[in-house]
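Asker: Whatever this is, show me its structure:
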Amino acid sequence: MKRLGRKHRPYYRICVMDSRSPRDGKTIEEIGTYDPMVRDKSQRVSLQLERVDHWLSVGAQPTEKVAVLIRKFKESDWGETKSPPPMTPPQEKKPAEAEAPAEEGGAEAAETEEATAEAEG
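Answerer: Reported below is the predicted structural model:
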């Protein structure tokens, strides 16, 4: 992790680096960010999972903190959206209720048309 930000306001870039380079030195690739000051825990980390998987498959070794962040990010199943899936109220009952009166109204209209046709006819 490469530390950025200002005093008492850290911000980190999750980077692929050579183990011999300094902490804030030259990176091979930046694969995400970590902002520990964000209140919503689901939005603290953003990662490019396909790049993380690639680098781990070719032998890269994450630091302890990055390994924890990767594990939590993968468990959340939020992927690159960086936020939880939207909560939608169950709407299955509403269309069924809306269809029932329409069908009844349609049946009543058909009965009145038949009654009118019989009266005229």
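Asker: C-alpha from now on. contacts and neighbour counts both.
Answerer: OK.
Asker: which of the residues in the helix or strand encompassing residue 32 are buried?
Answerer: Secondary structure assigned from DSSP states H and E places residue 32 in strand 29-34. Residues of strand 29-34 classed as buried: 30-34 (neighbour count, 16 or more other CA atoms under 10 Å).
Asker: And this one, please, so the two structures can be compared:
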Amino acid sequence: LGWVAMISFGAVYCLVPWLWKRKELYSLRLVEWHFWVSTIGILLYITAMWVSGILQGLMWRAYTANGFLEYSFIETVEAMHPFYVIRAAGGGLFLVGALIMAFNFYKTLASPEEAGAPEAKPALAPAE
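Answerer: This next block holds a predicted model:
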């Protein structure tokens, strides 16, 4: 999500005005909102995965004095529930960022101006 998606978003933000011959995007502020909302979503997603992976690994390595696993598989899955909720929230924020981008593109393409059209030059007056 972090590297590939952000590079792809940046490329699409650059291409849309070029392809549809617009001077600029509808709102650069929406681009900033998209960046920060998606970044926060990615951070939540990655952090939750990282912490839950460490927790689950430690739970799988815990043994009782008799040599049996201390936690059952179901107990490890139950311990992951809060992290799944955090991951869902992070993914939701990432999706909200993509929706902000889609709205920005919609408003950009709905604008009637075309920046790439050549400007009409005044006709030269005949020489006397």
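Asker: Now the TM-score, please.
Answerer: Superposed pair, TM-score by TM-score structural alignment, normalised by the length of the first structure: 0.28. Supporting alignment: 54 aligned residues with a CA RMSD of 4.1 Å.
Asker: returning to that earlier point: pipe the buried residues of strand 29-34 of the first structure into a markdown table and attach distance to residue 107 of the first structure per row.
Answerer: Shown next, in a markdown table, are these (distance: CA to CA, whole Å):
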| residue | distance to residue 107 of the first structure |
| --- | --- |
| 30 | 64 |
| 31 | 61 |
| 32 | 60 |
| 33 | 60 |
| 34 | 61 |
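Asker: residues near residue 117 of the first structure, how many?
Answerer: Residues lying near residue 117 of the first structure (other CA atoms under 10 Å) number 10.
Asker: so which helix or strand takes in it?
Answerer: Assigned by DSSP H and E, residue 117 of the first structure belongs to helix 93-120.
Asker: do the same with residue 88 of the second structure
Answerer: Under the criterion of DSSP H and E, residue 88 of the second structure resides in helix 73-110.
Asker: Spit out the contact partners of the residue lying closest to residue 98 of the second structure once chain neighbours are set aside.
Answerer: Sequence neighbours aside, residue 34 is the residue nearest to residue 98 of the second structure in space, at 6.9 Å (criterion: CA to CA, 6 or more residues apart in numbering). By CA atoms under 8 Å, 6 or more residues apart in numbering, the contact set of residue 34 of the second structure is 96-98, 100-101.
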